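In: I'll drop the sequence and a predicted model, then ask my questions.
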Amino acid sequence: MTMENGYSVFETAAGFAAIGWNASGIRSFRLPPGTAREAERSLLRRLPDAKAVPPPPQVQAVIDDARRYFAGERVDFAGVAVDLGRQEPFFDRVYAHVRQLGWGETATYGAIARALDAGPEFARDVGQAMAANPVPLIIPCHRVTAANGRIGGFSAPGGSLSKAHMLALEGVEVQDGIVTRDMPQLGLGF
């Protein structure tokens, strides 16, 4: 990638989003909160040193894919280069695991902890990693749900309503905050 610490704000069918990058990969992705100014402020809180510049081709491809995603097209972000900066080692493992969740697949916080050979008490740590995810959508934290069938929390703009909308785009049915039908679940949780 080119341009150290660049960012761009762009419009999607769900509102304005923002993306930040450096030479190593995508550093930040802000889900659509509504206005371009809100998206920009959210990104600059995380990356205060970033400069608004035209995105290089690799970043423009991610922007184009994000637009397609929010228009309802099936998109896979698993190959997108990311630079998450320094993370807790467990968070790094969680992010790597969650990136493997495909379109419409869900996994519970507890199932992810179990897949990482951690005990049920680490389900809360998985939730903390999802809340701190610097690149939601690219690391699909919206696909991580609670064990009781509920979709669980979501720290992005719009909260759990945004999470339910993103899951619905992928064919996961959510009614009153409960997953009523989804594609293959990768774990039942604890």
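Out: All right, it came through fine. Numbers count the residues shown, from 1 in each chain.
In: going forward, measure contacts and count neighbours with C-alpha atoms only.
Out: Noted.
In: for the chain, longest helix please?
Out: helix 57-70 (DSSP state H).
In: report how many residues lie close to the residue nearest to residue 157 when sequence neighbours are not counted.
Out: The spatial neighbour of residue 157 that comes closest, neighbours along the chain excluded (Cα to Cα, 6 or more residues apart in numbering), is residue 33 at 5.0 Å. Residue crowding around residue 33 was assessed by other Cα atoms under 10 Å; the count is 20.
In: for residue 33, give its distance to residue 9.
Out: Computed with Cα to Cα, to the nearest Å, the distance linking residue 33 and residue 9 is 12 Å.
In: this is the other structure I want to compare:
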Amino acid sequence: MAAGEGYAFFSTPIGECGIAWRGDAIVGVQLPGATQAQGRARMAGRFAHLHEATPPAWVADAMRRIAALLEGEADDLRDLPLDMSAVPEFNRRVYEISRGIAPGRTLTYGDIALQLGDKGLARAVGQALGHNPFAPVVPCHRILGAGNSGTGFSAAGGVATKLKMLEIERAQLGGEPGLFD
């Protein structure tokens, strides 16, 4: 294993998350698994070329910030460096738009499709978000189905986890009161 790469786990209000890094960029972030053992096995499988390691200071700070976000702190995490070299170009575009959604705000798959230039891309947007290797740094939980429905979330717990994360952020739909007000 080269210096400056590895993965680590950290506690958050929704469970144990994982983060992987190489050099000066994050190569993956993972929301909790159904169990801690499943989450750890998934991380080891996703990053078989890396080993669990003590994170450098900048990764430890990212871990702290992600945990704080999942406690309700309004941090968009946009400045965290992500290595998207293995991510398809379309997905990169979707992730960049997604990263622009502030905590407590939401868009729909169709909104993102329109920003990409074609409302017909809504399903492709959903598929890209289903392969998001950086949740919640790329906040796929802030993207809802048509009519602001809480559909589609591939993390353990599915839509219930998505809604919990939105509840933590006191999510608002446009100028309306929060989802949980």
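Out: Yep, that arrived. Here the structure is a predicted model, which means the values were calculated and not measured.
In: what's the TM between chain one and chain two?
Out: Structural agreement between the two chains, given as a TM-score (TM-score structural alignment, normalised by the length of the second structure), stands at 0.89; 175 aligned residues with a Cα RMSD of 1.8 Å.
In: need the overlap of contacts for residue 33 and residue 9 of the first structure.
Out: 16, 17, 39 (Cα atoms under 8 Å, 6 or more residues apart in numbering).
In: out of the residues you listed, which one sits closest to residue 99 of the first structure?
Out: Minimum separation from residue 99 of the first structure among those (Cα to Cα) is found for residue 17, which lies at 20.0 Å.
In: which SS state does residue 27 of the second structure fall under?
Out: The three-state label for residue 27 of the second structure, taken from DSSP: H, G, I helix; E, B strand; the rest coil, comes out as strand.
In: what sits against it?
Out: Neighbour list for residue 27 of the second structure: 19, 20, 21, 82, 83, 84, 133, 134 [criterion: Cα under 8 Å, 6+ apart].
In: with respect to residue 143 of the second structure, which of those is nearest?
Out: Scanning the contacts of residue 27 of the second structure for proximity to residue 143 of the second structure, where the rule is Cα to Cα, the winner is residue 134, at 14.4 Å.
In: tally of neighbours for the closest residue in space to the closest one that isn't next to it in sequence?
Out: Take residue 134 of the second structure and drop its neighbours on the chain: the residue closest to it by Cα to Cα, 6+ apart is residue 29, 4.4 Å away. Counted by other Cα under 10 Å, the residues lying close to residue 29 of the second structure total 25.
In: same check, this time on residue 145 of the first structure
Out: By other Cα under 10 Å, the burial measure for residue 145 of the first structure, its neighbour count, is 26.
In: assess the claim that it and residue 109 are in contact.
Out: Yes: counting by Cα atoms under 8 Å, residue 145 of the first structure sits close enough to residue 109 to count as a contact (6.3 Å).
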